[in-house]
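Q: A structural model of the following input is requested.
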Amino acid sequence: MCRWLAYCGDPIFLDSLLFDTENSLIEQSLHARKSVSAINGDGFGVGWYGDRQTPGLFRDILPAWNDSNLKSMAHQIKSGLFFAHVRASTGTPVSRENCHPFVYKNWLFMHNGQIGNYRDVRHGLEMTLNANLFAHRLGATDSELLFLLLIQNGLEQDPVAALRKTLHQTINMMDQLNAEHPLRFTACLSNGQDIYALRFSSDPQAPSLFTCTQNGATLIASEPLSNDGVNWCSLDQGTLLHATKDGVVSQAFSL
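A: Have a look, this model is predicted:
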């Protein structure tokens, strides 16, 4: 499984969360504490919003702890809304196209989890994509496929309804093919103004998700960025967060 974080608040330098905290995302890429895999070295990515509507994106296949370009970039770039992700592959190749976040127009998406029995389910789900969105399919991951399904299911108009429709569609396809493994979906989306983060699974074991509010900013992460965990709240399974620069609201989520 992967590790990721999202930030929304006053602009800060990216390295303050990627490198400088006790349990920073780079530390988690080597020593994750709340993940099946302690090492998340199958590539990384950062997406950030600045003065333009569309986000910047930097992804590469090196382990995050071993990329000097990431450290230099994060030291210079300031943003009030950004995503960062370190990858542990669940079976698809290590390639730049398979690294998170994924981008479409002004939207960013990143994911920790899996579509159960993905090799069996993949073709059926891909064939439901319209030709325009299928052309945006650059990689091989279930995460990118879920993002494209979200877009097709109305993400730009109603993100919550699109999440519900996409997860329902995916579970239905899994059921049709007698998938033995669960759908696990701890994911984050943003249009540059809002962040939507969801912890969900078709079994009782959704990947971990935590949130913290400090100095008017909202942080959402796979695990706390401080070793003592002070001010970090673990989200229950079936929880949806909606964060903006004005604050964060949580609500129960079910299909």
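Q: make it CA atoms for all contacts and neighbour counts henceforth
A: Will do.
Q: How about the contacts made by Y118?
A: For Y118, the contact set (Cα atoms under 8 Å, 6 or more residues apart in numbering) comprises D142.
Q: ok, it to N106 distance?
A: Applying Cα to Cα, to the nearest Å, one obtains 28 Å for the distance of Y118 from N106.
Q: same deal with G47?
A: Counting by Cα to Cα, the gap from G47 to N106 is 11 Å.
Q: Equivalent analysis for S37, please.
A: Here the distance between S37 and N106 works out to 31 Å (Cα to Cα).
Q: can you give me the strands for this structure?
A: With DSSP state E as the definition, the chain shows strands at residue ranges 3-13, 44-48, 56-60, 78-86, 102-104, 107-114, 184-190, 195-201, 210-214, 217-221, 233-234, 239-244, 247-252.
Q: ok and the third one relative to strand 44-48, angle-wise?
A: This points to strand 56-60. Computed by axes from the mean of the first three to the mean of the last three Cα atoms, to 10 degrees, the angle separating strand 56-60 from strand 44-48 equals 180 degrees.
Q: to compare against the first, here's another:
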Amino acid sequence: MCRMLLYKGNQPIQLAHLLTKPAHSIINQSFDSRLRLDTRRPINGDGFGVGWYESEPDPELGAAPCIFTSVTPAWNNMNLIRLADKIKSPLVFAHVRASTAGSVSESNCHPWQYGRLMFMHNGNVADFHLIKRKVQESLTDEIFLTVNGNTDSEWAFAVFLSQLKTPLQAEPFCHSVLKEAMLKTIAKLNAWGKEAGITEASMMNFAVTDGVSVVCSRYISSRTLEAASLYFSSGTRFESYKPGHYRMIKADKREDIVVIASEPLTFEKADWLTIPTNTLVVITSKLNVLMYPIVDEYHNPTPTGRAPEQANVAVVQGEGRGDGARDQRHREVVFVEDHRVIPTVPAVDSPRPDKGQSTMGHSESAARDAPARALASTAPLMVA
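A: Okay, here's the model as predicted:
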């Protein structure tokens, strides 16, 4: 099971603050992931990828993202460390891979790019070999020829592209267009699986962006199982208060940063909320965050009734002595994958509120303080 991370902010961030410097950064998760459903392969060492967009539009560079991939383990790649220290971007995708399908090669490393679009996946399309022919037959020649690797994830991206009328358009897409294309992609993969008699659940944590807005899913084709972990954090600044330790600062009610990750990057549990299983997250160009339940045959209106596939406790140790031992002066931080979630309903976009009038502070505070039964409800919420 892979690990993935995405960042969108009003201001560019140094990639090192996401990829290498936090004690539980996505690079460290590549060898020390704690919330994986698949415990058979605890190491995400089958390659990695980082994609980012320029801070300012540049006609010469174009609107497509820059993507750096490698088959070396992320924790052992000096070029990644050097680049992360010198690159800033307002929109970043990062992924560390544990292969479930496809060989270990750069062409199979996430994320992938097509025009201005970028896509990555955590999970697997169950028994993909049984529907691969159906997937390929559904594609136009143009999109079929864009697939260079042999993973279920890249073919899922091709299915996504085929849901867009003009996937190579130069201007940004409306976020609602990306949202509908994502829903259609999930529905098509489910339908092909059902036709093939596949009973194993597919885990489809997809993320796509056009450099302006982002659409991300936490999804499993099951009414009873939890999808692969996915967390949400937002605030005004994401900063370090001591080496390796970060926190999300909320200086006011306005949200300038959104981070979505397979595992929390910080030791501050209050920074993170669990995205409910079978939910679509939309980050608009104005940093409004909208969450929609994916209402299909696998929709479960009582998500607390879902069963995880493994123990849902993860321990991340704090600093220790130089000899590797621990004593009482050094803390141990425990991440518990509890069921505090952001309630979801179909939301309608609204103009971004003026400073000091965002709904985020009130909504998120209410979600954190409400009892568990209220958090599992579908009371209206727009995270803005």
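Q: Overlay them and tell me the TM-score.
A: The TM-score (TM-score structural alignment, normalised by the length of structure 1) is 0.96; 255 aligned residues with a Cα RMSD of 1.4 Å.
Q: At which residues are the helices of structure 2 located?
A: 16-19, 26-32, 78-86, 132-137, 141-144, 152-162, 175-195, 360-369, 372-375 (DSSP state H).
Q: residue range for the fourth one in structure 1?
A: Translated: helix 132-137 of structure 2. Residues 122-127 of structure 1 are where helix 132-137 of structure 2 lands when matched by TM-score structural alignment.
Q: Now do the end-to-end distance for stretch 83-95 of structure 1.
A: Length of stretch 83-95 of structure 1, first residue to last, Cα to Cα: 19 Å.
Q: OK, contacts around the residue positioned nearest the centre of structure 1?
A: Taking Cα atoms, centre = their mean as the criterion, M110 is the residue nearest the geometric centre of structure 1, at 2.4 Å. Contacts for M110 of structure 1 (Cα under 8 Å, 6+ apart) come out as W4, F83, H85, H100, P101, F102, S143, A187, C188, L189.
Q: any idea what sits nearest it, other than its immediate chain neighbours?
A: Leaving aside its sequence neighbours, M110 of structure 1 sits nearest to P101 (Cα to Cα, 6 or more residues apart in numbering; 4.7 Å).
Q: quick one: contacts of stretch 158-172 of structure 1?
A: For stretch 158-172 of structure 1, contacts defined as Cα under 8 Å, 6+ apart pick out 115, 125, 146, 149-151, 153-155, 183, 196, 202, 254-255.
Q: residues near the residue lying closest to L15 of structure 2 once chain neighbours are set aside, how many?
A: Distances taken as Cα to Cα, 6+ apart place A84 nearest to L15 of structure 2, at 4.6 Å, with adjacent residues excluded. A84 of structure 2 is flanked by 19 other residues according to other Cα atoms under 10 Å.
Q: cool, and L145 of structure 1?
A: One way to gauge burial is a neighbour count; for L145 of structure 1, by other Cα under 10 Å, it gives 21.
Q: Surely it touches T128?
A: No - counting by Cα atoms under 8 Å, L145 of structure 1 stays clear of T128, with 10.5 Å between them.
Q: E200 of structure 2 -> structure 1?
A: The criterion is TM-score structural alignment: under it, E200 of structure 2 has H181 as its aligned partner in structure 1.
Q: Isn't that match up against N117?
A: Yes - taking Cα under 8 Å as the contact criterion, H181 of structure 1 and N117 are neighbours in contact, 5.9 Å apart.
Q: hang on, the earlier thing: please say which position in structure 2 the residue nearest to the centre of structure 1 maps to.
A: In structure 2, the residue matched to M110 of structure 1 (TM-score structural alignment) is M120.
Q: Next: S208 of structure 1.
A: Structural correspondence for S208 of structure 1 with respect to structure 2 (TM-score structural alignment): S229.
Q: Then E27 of structure 1?
A: E27 of structure 1 maps onto N28 in structure 2, by TM-score structural alignment.
Q: Likewise for N66 of structure 1?
A: Match for N66 of structure 1 (TM-score structural alignment): N76.
Q: tell me the contacts of the match of E27 of structure 1?
A: For N28 of structure 2, the contacting residues are T20, W75, taking Cα under 8 Å, 6+ apart as the criterion.
Q: same question, the one 10 residues further on
A: D38 of structure 2 makes contact with M1, according to Cα under 8 Å, 6+ apart.
Q: Quick check: the gap between the equivalent of W4 of structure 1 over in structure 2 and S222 of structure 2.
A: The equivalent of W4 of structure 1 in structure 2 is M4 (alignment by TM-score structural alignment). Note on M4 of structure 2: its distance to S222 of structure 2, by Cα to Cα, is 22 Å.
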